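Peer 1: just coords:
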């Protein structure tokens, strides 16, 4: 994709976020921004609650844009073997029962990494084959499947921010700034995801 064209699309996506993001993601972002404003006068306080909102916004959009469509495509398939695969079992379990709890950010990142690197399983896994077929219809499938693309960003968001904020690690205002840039910065994961899953014309 031409870099100038991609930058234009990223800008449009970020400026039109109210119409392009799910209501859940917007609530998570709004809550995060509200809490961030409350904490600004006290930068030395703990910033995990603010960071969690950003991570949840990214998580819900990734599930909505990638995993729920995958579940719809696999509804009639027998995924027994895939459910027993430790690397993709969490995503498979959700696809087999979309009313269950969605996979966490780290589980999705691991699923993407497995799809990219495990050529042997890719040739036999119904779930992986369906995902690759689904991705072939997206304009930004290269970024989604690239080891340096979505899977790297999602893994970083999970390990450096989401998991730490959800446990006993203390998070700072600087951590919040870095997380915010990763999620909704000029090339944030939300905007790249949005333009990447557009259908081919």
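Peer 2: Okay, I see it. Predicted, not measured: the structure shown is a model, and the values here were computed from it. Residues are numbered from 1 along each chain as shown.
Peer 1: hey, let's count contacts and neighbours off CA atoms from now on
Peer 2: Noted.
Peer 1: what residue is smack in the middle of the chain?
Peer 2: residue 62 (3.4 Å; Cα atoms, centre = their mean).
Peer 1: Identify all contacting residues around the helix or strand hosting it.
Peer 2: According to DSSP states H and E, residue 62 maps onto helix 48-62. Residues outside helix 48-62 that contact it (Cα atoms under 8 Å, 6 or more residues apart in numbering) are 21-22, 24-26, 28-29, 31-33, 35-36, 104-105, 157-158, 161-162, 165-166, 170-172, 175-176, 179-180, 183, 189-190, 193.
Peer 1: rerun that using 6 Å as the cut-off
Peer 2: Helix 48-62 is contacted from outside by 25, 28-29, 32, 35-36, 105, 162, 165, 171, 176, using Cα atoms under 6 Å, 6 or more residues apart in numbering.
Peer 1: out of the residues you listed, which are inside strands?
Peer 2: The members of these all map outside strands under DSSP state E.
Peer 1: buried sites along the biggest helix by length in the chain?
Peer 2: Among the segments of the chain that qualify as a helix by DSSP state H, the longest is helix 23-39. By neighbour count on 16 or more other Cα atoms under 10 Å, the buried set for helix 23-39 is 25-26, 28-29, 31-33, 35-36, 39.
Peer 1: this is the comparison structure:
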């Protein structure tokens, strides 16, 4: 559809790739993002293309994404706010239906924790609405995939490590350590929220690469080492090309970019999904590494 012939009564300042116009008369169109038929005097154009019209609701959603990504918050705070948007995009009934479909299509999904599976399903639901134009910003959907892995990592690895560490006596040096002190504090039972991907990654990286620190830390020796040795397939957890490399890839190439000003595409969503949930995805390697058999 070309530019409407109706007279424009007001043109608003551009916000990223979004240009909004108010017409004197209402215009009927199909929204690029939600696909619904709309009639309104207020229309938003995506990327200066009059074939790509957005309704006011979808304009607000996209604007929220740009405002978060361009803001001054810390990376982790931006990621949390984008997750909040992700969950608002999709009706909860659609998410429940997507969970059922994922379990039917891929029985691997049955091994995921409920919260991790919910974020995976929500990301897939949002992705389905974005396929109408692969150039729309896929950041919230990508953040959802990253959150799914983070939740599984905490639930299967960090929280059981914390439970194991109830019998460990933590030194002040462990709790103050600049590289793994946050994980040590969490595992010692201090009241704090569960660690994020970057914090876990730095902890694993230190444990893998610093032999001296490993030998002199009661947390790493009596806590981490004894804990992971219970699992016969734990090699991937401490291999430099295993968990550490996987989280590094996920954070640097997807999560961090999604929370910054980069506009991520369908291609990057598919690449991120393959990294996490693909045939050799880090999600399945994590689960296999933490099985007792």
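Peer 2: Yes, it's here. This structure is a prediction, so every number in the text was calculated from the model and none was measured.
Peer 1: Now check the second structure for the residue matching the residue nearest to the centre of the first structure.
Peer 2: By TM-score structural alignment, residue 62 of the first structure lines up with residue 153 in the second structure.
Peer 1: how close does its match sit to residue 260 of the second structure?
Peer 2: 23 Å (Cα to Cα, to the nearest Å).
Peer 1: can you check residue 38 of the second structure too?
Peer 2: 31 Å.
Peer 1: How about residue 278 of the second structure?
Peer 2: As judged by Cα to Cα, residue 278 of the second structure and residue 260 of the second structure stand 25 Å apart.
Peer 1: Compare the two and say which is more crowded by neighbours.
Peer 2: Looking at residue 278 of the second structure and residue 260 with other Cα atoms under 10 Å, you find the greater number of neighbours at residue 260, namely 20 against 14.
Peer 1: which residues touch that one?
Peer 2: Listed by Cα under 6 Å, 6+ apart, the contact partners of residue 260 of the second structure are residue 69.
Peer 1: Aligned counterpart of it in the first structure, please.
Peer 2: With TM-score structural alignment as the criterion, residue 260 of the second structure lines up with residue 167 in the first structure.
Peer 1: Just give me the match in the first structure for residue 126 of the second structure.
Peer 2: Correspondence of residue 126 of the second structure to the first structure, assessed by TM-score structural alignment: residue 35.
Peer 1: Give me the mean distance between the helix holding residue 62 of the first structure and the second structure.
Peer 2: Following the fit onto the second structure, the mean deviation recorded for helix 48-62 of the first structure is 0.5 Å by mean Cα distance after the TM-score superposition for the first structure.
Peer 1: Could you identify the helix or strand that succeeds that helix?
Peer 2: Tracing the chain C-terminally past helix 48-62 of the first structure and defining elements by DSSP H and E, one meets helix 68-73 next.
Peer 1: after superposition, how close is that next one to the second structure?
Peer 2: So helix 68-73 of the first structure averages 0.8 Å relative to the second structure (mean Cα distance after the TM-score superposition for the first structure).
Peer 1: Report the buried residues of that helix.
Peer 2: Within helix 68-73 of the first structure, the residues scored as buried using 16+ other Cα under 10 Å are 68, 70-71, 73.
Peer 1: Going by distance to residue 110 of the first structure, which of those residues wins?
Peer 2: Proximity of the buried residues of helix 68-73 of the first structure to residue 110 of the first structure (Cα to Cα) peaks at residue 70, which lies at 15.7 Å.
Peer 1: how big is the angle separating the helix holding residue 62 of the first structure from helix 23-39?
Peer 2: 160 degrees (axes from the mean of the first three to the mean of the last three Cα atoms, to 10 degrees).
Peer 1: how near is the closest residue to residue 257 of the second structure other than its chain neighbours to residue 183 of the second structure?
Peer 2: Excluding the flanking residues, the one nearest residue 257 of the second structure by Cα to Cα, 6 or more residues apart in numbering is residue 264, at 7.7 Å. The gap separating residue 264 of the second structure from residue 183 of the second structure is 31 Å, by Cα to Cα.
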